[in-house]
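> task: produce atomic coordinates for the following.
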Amino acid sequence: MTQYADPCLALVRPVQSLTPQGCQGCLLLGSPWVHLRLCLTRGHVGCCDSSPNKHARRHAAADAHPIVQSLKPGEEPVPGKRAPDPPASLPRCTPPPRA
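The predicted structure follows:
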């Protein structure tokens, strides 16, 4: 059996949310958000793509941190979720090849 190493898993670290009360950028701007995403590399909390400012995507693009986890209350966390459509500069998180 061939071992598969997803390059994105190397970016995942144990993190604490830096701003558990909400989106870091929106809190500074006084702007609303829809859902929150936690960066699993640094702990940055940003708003989702349905939010006006899309801070989670901006953080992923600026800092090359494509792995996020939802912080929606009542939603089961799903570690390893890749930010949708990351810029080409980010590692591509691909499923393992089929056996």
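> CA atoms for contacts and neighbours, from now on please.
Noted.
> ranges for the helices of the chain?
With helices called from DSSP state H, the chain shows them at 24-29, 55-63.
> I have a second one here; can you model it like the first so I can compare?
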Amino acid sequence: MTTCGHLDQIRDVSPDSDEGCGDCLAIGSRWVHLRMCLSCGHVACCDSSPNRHATAHAGATGHPIVRSVEPGEDWRWCYVDQALV
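Model prediction:
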């Protein structure tokens, strides 16, 4: 794994949605996979989804790291460093 200078921004957060991508639900859209922001708990859709809400959230808030919330997946991604952490 790559060294990431943003690990200090990971918080002990809970998902803000257990129903899916809250942004997609609000506009009646669909998603492919879900990611959770590790700074605030926002659950949003991945870059394979039509609206790419997780990336949009990271860009709008500056929150750098997400984790997959897909069953059986245990990884984190830093948008700033473009690396698994």
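> quantify their similarity with the TM-score.
TM-score for the superposed chains, counting by TM-score structural alignment, normalised by the length of the second structure: 0.85, backed by 82 aligned residues with a Cα RMSD of 2.0 Å.
> please name the nearest non-neighbouring residue to Cys93 of the first structure.
Spatial nearest neighbour of Cys93 of the first structure, excluding adjacent residues (Cα to Cα, 6 or more residues apart in numbering): Cys8 at 5.6 Å.
> what's the local residue count around the residue mapped onto Leu25 of the second structure from the first structure?
Here Leu25 of the second structure is matched to Leu27 in the first structure, going by TM-score structural alignment. The local packing of Leu27 of the first structure (other Cα atoms under 10 Å) involves 14 other residues.
> do the same with Arg76 of the second structure
Neighbour tally, Arg76 of the second structure, other Cα under 10 Å: 18.
> kindly report the same for Cys78 of the second structure.
20.
> and Val78 of the first structure, by the same measure?
10.
> from Thr94 of the first structure, how far out is it?
16 Å (Cα to Cα, to the nearest Å).
> just Pro20 of the first structure next, same as before
According to Cα to Cα, Pro20 of the first structure and Thr94 of the first structure sit 30 Å apart.
> higher neighbour count, these two?
Pro20 (14 against 11).
> how close does Ala83 of the first structure sit to Cys23 of the first structure?
16 Å.
> contacting residues around the spatially most central residue of the first structure?
The structure's the first structure has its C-alpha centroid closest to Val68; by Cα atoms, centre = their mean the separation is 2.3 Å. By Cα atoms under 8 Å, 6 or more residues apart in numbering, the contact set of Val68 of the first structure is 37-40, 79-83.
> which residue packs closest to it, ignoring adjacent ones?
Cys39 (4.6 Å).
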